[in-house]
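In: only the shape, not the letters, is given here:
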């Protein structure tokens, strides 16, 4: 495998990073809304969002990408591979992050909410200034862990023809007939992306556990 093949893998790596960022950021924005809905106290909204989470947590990401890319085309909504994968990853991430952050909001001591109400803080101010900052701190290790899973999950985008790192590895492997070498390099690139995040997440988990003690 020469320099040109390696640079081609780096091109796929760029799109893997882009997909991860889009899925995490857009999924995070949607996930925050889902977490707030799940803790709203309005039973109908809580049930709808709980069903949404159950669907996306109970089905494989691969199937979700297939439904977005091929299923929407059957009803006349045609998305290119980039848009379809971005939408699929966003929906997937929103369900998982919504549940992670819902659990973090519930983990904030109830006395914090009661104190905020005693100070006559409205819902928006109570969540923005009191509850969410504490919930974010609690959720960081799990959120980073999900980001690692999302980065690896982008490899499934190759199934609908999107050219990310795994797809680039397939193309190079078919050209030079050295699959072990090519996918060894692909594996190293994934490792270099994910390992620092995993270490950082474990560090945060230990740090927060120590502060609780």
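Out: Happy to help now that I have it. These numbers come from a predicted model, not from an experiment.
In: can we go C-alpha only for contacts and neighbour counts from here?
Out: OK.
In: how many residues are close by residue 110?
Out: Using other CA atoms under 10 Å, residue 110 has 11 other residues around it.
In: no, scratch that, I was asking about residue 109
Out: When counting by other CA under 10 Å, one arrives at 12 neighbours for residue 109.
In: cool, and the one 5 residues further on?
Out: By the measure other CA under 10 Å, the count of residues near residue 114 is 12.
In: show me what the biggest helix by length in the chain is packed up against.
Out: Counting by DSSP state H, the longest helix found in the chain is helix 3-38. Contacts defined by 3 or more CA pairs under 8 Å, 6 or more residues apart in numbering; DSSP states H and E place helix 3-38 against helix 43-57, helix 81-107, helix 132-153, helix 165-176.
In: please identify the buried residues of the helix or strand following the first one?
Out: On the C-terminal side of helix 43-57, the closest following helix or strand by DSSP states H and E is helix 61-66. By neighbour count, with 16 or more other CA atoms under 10 Å as the criterion, the buried positions of helix 61-66 are 61-62, 64-66.
In: what of stretch 78-97?
Out: For stretch 78-97, by 16+ other CA under 10 Å, it's 81-82, 84-97.
In: show residues contacting that stretch.
Out: 19, 22-24, 26-32, 34, 52-53, 56-57, 61, 64-65, 68-69, 72-73, 143, 146, 150, 154, 157, 160-162 (CA atoms under 8 Å, 6 or more residues apart in numbering).
In: can you pull up the most central residue in this protein?
Out: Nearest to the mean C-alpha position of the chain, by CA atoms, centre = their mean, lies residue 93 at 3.8 Å.
In: put this next to the first one:
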């Protein structure tokens, strides 16, 4: 009777609400991952190829990777508000999460580039390739392949960290769960369903990326 009464307080419209919140979570996560990847790859290569760039960017990379995301979001929001550039919750989340993803991607790319066997680079240069050709044809493909699993792990972390943007009013998956729980007071059912939705999203992403990884290894 208890569980029957609990389900009676949840409606099909709530499922639609959670579905739309899931879409918003994916929109935020995809945008932040795309931004972070586009910025992180060239930054990582610069850190790998230039000792000066590595020294100059090391403090920024270490700070962004070490400070909790919730603090970074609050700092982003405060600084932008003071500067007179208030952003929407989506824009704020994209910038903060994208900055974190960029720093993590940069470290992944740097490590993967340094893991490429130097003899392969020397062999490419002995064939008459320029430094740019060697990077484009040999080092970069091997770097991206080697760093792909770690990049996927970072992307999955970002999907889960996107829940923190809800404190600024963005209705993503966790925020939607909090709203439903406040209305129904069915914590186990609501948050259990939200957790299952996160699991499904991450499982699908993992499944798809593993197939991509196998294709890259062929």
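Out: Cool, the structure landed. Nothing here was measured: the structure is a model prediction, and the numbers come from that model.
In: on that earlier part again, which stretch among the helices and strands packed on helix 3-38 of the first structure comes nearest residue 199 of the first structure?
Out: The closest of these to residue 199 of the first structure is helix 132-153. By CA to CA, the value is 9.8 Å.
In: where in the second structure does the closest one fall?
Out: Using TM-score structural alignment, helix 132-153 of the first structure corresponds to residues 140-161 of the second structure.
In: ok, stretch 112-121 of the first structure next?
Out: Aligned by TM-score structural alignment, stretch 112-121 of the first structure falls on residues 120-129 of the second structure.
In: what do you get for stretch 71-88 of the first structure?
Out: Aligning stretch 71-88 of the first structure against the second structure (TM-score structural alignment) gives residues 79-96.
In: residues contacting the aligned partner of residue 12 of the first structure in the second structure?
Out: In the second structure, the residue paired with residue 12 of the first structure is residue 21, using TM-score structural alignment. Taking CA under 8 Å, 6+ apart, we find residue 21 of the second structure in contact with 171-173, 176.
In: ChimeraX command for the buried members of those residues?
Out: Selecting the buried subset of the contacts of residue 21 of the second structure in ChimeraX, with 16+ other CA under 10 Å as the burial test, is done by:
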select :171,172,173,176
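In: chain center to the longest helix of the first structure: distance?
Out: Taking CA atoms, centre = their mean, to the nearest Å, one finds helix 3-38 of the first structure lying 8 Å from the centre of the chain it belongs to.
In: could you do stretch 166-186 of the first structure as well?
Out: The chain centre lies 26 Å from the centre of stretch 166-186 of the first structure; the measure is CA atoms, centre = their mean.
In: what's in contact with it?
Out: 1, 5, 8-9, 11-12, 155, 158, 161, 165.
In: so where is it in the second structure?
Out: Against the second structure, stretch 166-186 of the first structure falls on residues 174-194 (TM-score structural alignment).
In: show the end-to-end separation of the matching stretch, please.
Out: For stretch 174-194 of the second structure, the first-to-last residue distance is 7 Å (CA to CA, to the nearest Å).
In: so residue 190 of the first structure touches residue 152, yeah?
Out: Yes - taking CA atoms under 8 Å as the definition, residue 190 of the first structure is a contact partner of residue 152 at 7.3 Å.
In: list the residues that contact the aligned partner of residue 62 of the first structure in the second structure.
Out: Aligned by TM-score structural alignment, residue 62 of the first structure pairs with residue 70 of the second structure. With contacts taken as CA under 8 Å, 6+ apart, residue 70 of the second structure has the following neighbours: residue 164.
In: again, only this time at 10 Å
Out: The neighbours of residue 70 of the second structure, taking CA atoms under 10 Å, 6 or more residues apart in numbering as the test, are 76, 96, 161-165, 167.
In: select only the buried ones of those in ChimeraX?
Out: Per 16+ other CA under 10 Å, the buried members of the contacts of residue 70 of the second structure correspond to this ChimeraX selection:
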select :76,96,162,163,164,165
